[in-house]
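Undergrad: okay, sequence plus prediction incoming.
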Amino acid sequence: MQFETQSGPLSFSCTRLVVAGWTGRDTAAVAHHIEELAAIGVPPPSTTPLYYRVSADLLTQATELQVLGPDSSGEAEPLLIQHDGALWLGLGSDHTDRALEATSVAASKQVCPKPVATALWQFDEVADRLDDLTLESWIEESGTWVPYQSGTLAAIRPLLELMDGAPMSDNTAMLCGTLGAIGGVRPAVKFKARLGDPHSGREIMFDYTAHPLPIIA
């Protein structure tokens, strides 16, 4: 896939994709998120944070996706990419099957594509202010975009700390966890997200549609 960077286009071929879960820095907030998901039948994690390996070919820049059934939705997450010895920061969505999540979190992540934005920032350029970066998302409900997530990366464990739990070799991508959902986790077909840097005024944005396929028994 091709990414846009300030130093020019970057070609990246993902061979290892990791989805980090339960990465909240506030342990009380993590416990609340676990309770939130438990309310819809999701079993608690064995440990926190937890690193899920999923198929590398799930990583995509497509804006039109196909998913099985009507029960999936996205989550805005910082994206780390290791390429040619350098670390990059981007924006992705851990699109997840919410119905399957109640049976197996790992399986719910494996069955859905992981869309990402087409822009990357050099990690070193923002490393000194990661906590100030803003993360937001919206979902479409009844034809209107409504806020779904809003906060800063200060709510997520330090990204370099997360890398200690899942070392990044070249051609690795990692989604680094997310913020709580405003109004609770729920399915949505249309999703958009934004990563902002208040210091420079730069932002990364993307949106996509996840078209549900019929479930045939």
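TA: Arrived safely. Numbering: from 1, shown residues only.

Undergrad: when you work out contacts or count neighbours from here on, use the C-alpha atoms and nothing else.
TA: Noted.

Undergrad: can you list the neighbours in contact with the longest strand along the chain?
TA: In the chain, ranked by residue count with DSSP state E as the criterion, the top strand is strand 203-213. Residues from elsewhere that reach strand 203-213, judged by CA atoms under 8 Å, 6 or more residues apart in numbering: 62-70, 90-91, 115-120, 189-197.

Undergrad: put this next to the previous one:
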Amino acid sequence: MNFHVNGKEINWEPKDLLIAGYTAKDQNSLRNHIEELEKIGVAAPPAVPMIYQLSPELLCNESEITAVRNDSSGEAEIVILNIEGEWYVGLGSDHTDRVLEAVSIQKSKQVCAKPVSKELWPLGSIEDHWDEIEMKSWYVLNGEECLYQSGKLAEFLTPKELVQIIEGRGYSISEAAILCGTLPILSSEFLYGEEFKAEIYDARTNKRISLSYQIKILKDAEVV
């Protein structure tokens, strides 16, 4: 995979791909919310935050991914990459099969590619104002762009906090790519469109990282 950092090109392939879920900064409030969901029959995750280990070859920076049936969707996430001992920040999408998600969350993530931006920032360049970074995403439906997610990184655990949790559970972070959690969606339900777009914006430097990819729907062999 090819990445760009301050005009420099980096060629790198991850050895591990980890997807973090339930990464809200206020973990106590999150646990209270999970308990409320349990009361109405929604199963609680076995651990908070959740860490899903996926095949590293799912990470890609292509402009198109494929899916069977139009029932998978993306979600904007910060991705941190440990490249030769140095941490970098990019923008990724945890594209997920929403039908399979009802059966197994990990399997629903494993069957979809995980697009990531080619542009990266050194993590150290934003650590002191992590909370201020803005993140947004959009879906393109029938040619119309719809705002899908919007918020700031203040809502999430910091990379340092998340990495400590991941290491504490025995996962390797050497040459790893880690997706760090997503914002709530603004619509009442998941959207399934032909294109997914996202960006992070640093107001202090007026810099942004953008991500966009098309979703190509494969012919479904089970539909005659």
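TA: Arrived safely. Values in this document were obtained by computation on a predicted structure and should not be read as measured data.

Undergrad: what stretch of structure 2 does the longest strand of structure 1 fall on?
TA: Strand 203-213 of structure 1 corresponds to residues 208-218 in structure 2, going by TM-score structural alignment.

Undergrad: mean deviation, the matching stretch versus structure 1?
TA: With mean CA distance after the TM-score superposition for structure 1, stretch 208-218 of structure 2 departs from structure 1 by a mean of 0.9 Å once superposed.

Undergrad: for stretch 55-70 of structure 1, measure first residue to last.
TA: Taking CA to CA, to the nearest Å, stretch 55-70 of structure 1 runs 22 Å from one end to the other.

Undergrad: ok, residue 190 of structure 2 touching residue 75?
TA: No - judged on CA atoms under 8 Å, residue 190 of structure 2 makes no contact with residue 75 at a distance of 9.8 Å.

Undergrad: between the two, who's got more neighbours?
TA: Per other CA atoms under 10 Å, whichever of residue 190 of structure 2 and residue 75 has more neighbours is residue 75, with 24 against 15.

Undergrad: so what's the counterpart of the more buried one in structure 1 up against?
TA: If you follow residue 75 of structure 2 across to structure 1 using TM-score structural alignment, you land on residue 75. Applying CA under 8 Å, 6+ apart, we find residue 75 of structure 1 in contact with 93, 94, 95, 137, 178, 179.

Undergrad: would you list these in JSON lines and tack on secondary structure and neighbour count?
TA: Below are the contacts of residue 75 of structure 1 laid out as JSON lines (DSSP: H, G, I helix; E, B strand; the rest coil; neighbours: other CA atoms under 10 Å):
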{"residue": "93", "secondary structure": "strand", "neighbour count": "29"}
{"residue": "94", "secondary structure": "coil", "neighbour count": "27"}
{"residue": "95", "secondary structure": "coil", "neighbour count": "23"}
{"residue": "137", "secondary structure": "strand", "neighbour count": "27"}
{"residue": "178", "secondary structure": "coil", "neighbour count": "27"}
{"residue": "179", "secondary structure": "coil", "neighbour count": "25"}
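
Undergrad: scan structure 2 for its longest helix.
TA: helix 27-39 (DSSP state H).

Undergrad: what lies in contact with it?
TA: Contacts of helix 27-39 of structure 2 (CA under 8 Å, 6+ apart): 22, 24, 43, 44, 48.

Undergrad: how about the contacts made by the fourth one?
TA: By CA under 8 Å, 6+ apart, the contact list for residue 44 of structure 2 reads 34, 35, 37, 38.

Undergrad: neighbours of the second one, how many?
TA: If I follow you right, that is residue 35 of structure 2. Neighbour tally, residue 35 of structure 2, other CA under 10 Å: 15.

Undergrad: just give me the closest of the contacts of residue 44 of structure 2 to residue 152 of structure 2.
TA: Nearest to residue 152 of structure 2 among these: residue 34, at 22.1 Å, using CA to CA.
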